[in-house]
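Engineer: Starting from these lines, generate the structure:
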Amino acid sequence: MPHWDRPTATRGSGGESAMASPAEFSIPLRPEGWTVEEVLALPEEHSSLQRIELVDAALLMSPAPTSLHQRLLQRLQLALAPALPDGTELLPGVNVRIGTQRLLIPDLVILNCPGIDTVAYAASDVLLAAEIVSPSTKVQDRILKRAIYAEALIPYYLLVEPGEPIAATLFELRGGEYEPIAKSGETDIEITRPFTATIRLA
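Structural biologist: As a prediction, this is how the structure comes out:
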């Protein structure tokens, strides 16, 4: 049984319990793996206490965000929203569909299709994906998700890492890989692409 405080990737195979929390609920077994449609069809009680994502048919589960994480997310939204160009929209925590066996939930996305009502956006709808690193998602955010977003051709990736000081790096997709184009100073990060904005981190 995976520990509740750590992210868990599981296909539900090998006869092991697929319990995601010690007492609250269980995820149905899928020895053959999961699809995006099956994850999106999970009842609300299966996803209300944690984030459930899908990578190559395996579930990736992580705890609900901390208050520090949410404060940083609020700062990002307050800084980016006024600077958005026409034809874009900022939303936190939405599903992004990448093929039939990948479904990620960035902490924040900037979309190039404002006003659409959907349960999951296509990767091609995303101009920028942002992730705030937490202790349980370090490897995912720094390596796994960065690689998946690049493979999905999402033009920009913003990675924010809490600490003293808080650090942030903006990456731009070039030749199929992300290259850093802006890094934070002691208190903020200045970006000029895909639009101009100052994000105060502390």
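Engineer: Please count neighbours and contacts with C-alpha atoms only from this point.
Structural biologist: OK.
Engineer: Can you name the helix or strand that the residue nearest in space to the middle of the chain falls in?
Structural biologist: For the chain, Pro106 is the residue whose C-alpha lies nearest the centre (Cα atoms, centre = their mean; 2.0 Å). For Pro106, there is no enclosing helix or strand under DSSP states H and E.
Engineer: Ala64: neighbouring residues, count only.
Structural biologist: 13 (other Cα atoms under 10 Å).
Engineer: hang on, it packs against Gln70?
Structural biologist: No - using Cα atoms under 8 Å, Ala64 is not in contact with Gln70; the gap is 10.1 Å.
Engineer: Here is the second sequence; please produce its structure so I can put it next to the first one:
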Amino acid sequence: MPVAVKKDRRYTYQDYLTWPDEERWELIDGEAYCMSPAPKVKHQRILSKLDYEFNRQLKTCQHFIAPTDVVLDDFNVVQPDLFVVCAKKKITEDNIQGAPDLVVEITSPSTELKDRREKKTLYERFGVKEYIIIFPDREYLERYILKSKKYGPPDIYNWDETLKLRTLRMEMKLWEVFEKEP
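Structural biologist: Here you go, the predicted structure:
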């Protein structure tokens, strides 16, 4: 489970940059979360399918996959599984500066609570327009849309449905993402 490990103080992005490169961390409100263990095979297969679909369909924006740092501010640095940035000025040589337009997190038993609670709150606060949480073992996803600076109740999509993204002109057949027969 990604656990807040370093607890003796509130950390900043400058602290984060001094930590060993072979370790993956995220900062949420200055609290450091270790990003281990490595994702399971099903997680990576879903990410691979998403990466393919975004490569194939996305025309005007750029998508990225983890590990890429998204620096929201000095106390909040995350590495979403997949995200899309439409404003080129946010893309630097080292990281992304500011909120993506869309974020996808693929949960595991160790990340589900953080993805649904801390990260959802964080993405809402920083203005991520569309937030998707994928539950590989249960083969469904939740999609949150930002309206008036708040996420409403999630739209739920099962593996046998087609997801039309609100912030981008693209859609995904979820049975292909989950590698199932319709």
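Engineer: So after superposing, what's the score?
Structural biologist: Once superposed, chain against chain, the TM-score is 0.84 (TM-score structural alignment, normalised by the length of structure 2); 172 aligned residues with a Cα RMSD of 2.0 Å.
Engineer: Now check structure 2 for the residue matching the residue nearest to the centre of structure 1.
Structural biologist: Matched to structure 2 by TM-score structural alignment, Pro106 of structure 1 sits across from Pro80.
Engineer: Wait, that match touches Leu47, no?
Structural biologist: No - the criterion here is Cα under 8 Å, and Pro80 of structure 2 misses it with Leu47 at 11.0 Å.
Engineer: now the strands: where do they sit in structure 2?
Structural biologist: Applying DSSP state E to structure 2 gives strands spanning 25-28, 31-34, 62-65, 70-73, 76-78, 82-85, 96-97, 102-106, 130-135, 140-147, 150-151, 155-158, 162-164, 171-173.
Engineer: Now do the same for Ile65 of structure 2: its match in structure 1.
Structural biologist: Counting by TM-score structural alignment, the partner of Ile65 of structure 2 is Pro92.
Engineer: how deep is that match tucked in, by neighbour count?
Structural biologist: Other residues close to Pro92 of structure 1 by other Cα under 10 Å number 17.
Engineer: What of Thr8 of structure 1?
Structural biologist: 20.
Engineer: Now which residue in structure 2 aligns to it?
Structural biologist: Using TM-score structural alignment, Thr8 of structure 1 lines up with Val3 in structure 2.
Engineer: Equivalent analysis for Ile154 of structure 1, please.
Structural biologist: Aligned partner of Ile154 of structure 1 by TM-score structural alignment: Val128.
Engineer: what do you get for Glu172 of structure 1?
Structural biologist: Counting by TM-score structural alignment, the partner of Glu172 of structure 1 is Ile145.
Engineer: One more: Tyr121 of structure 1?
Structural biologist: Tyr121 of structure 1 maps onto Ile96 in structure 2, by TM-score structural alignment.
Engineer: distance of the nearest residue to Pro92 of structure 1 once chain neighbours are set aside from Leu158 of structure 1?
Structural biologist: Of all residues not flanking Pro92 of structure 1 in the chain, Leu108 sits nearest, at 4.1 Å (Cα to Cα, 6 or more residues apart in numbering). Going from Leu108 of structure 1 to Leu158 of structure 1 by Cα to Cα, to the nearest Å gives 9 Å.
Engineer: Leu78 of structure 1 now?
Structural biologist: Counting by Cα to Cα - Leu78 of structure 1 and Leu158 of structure 1 are separated by 15 Å.
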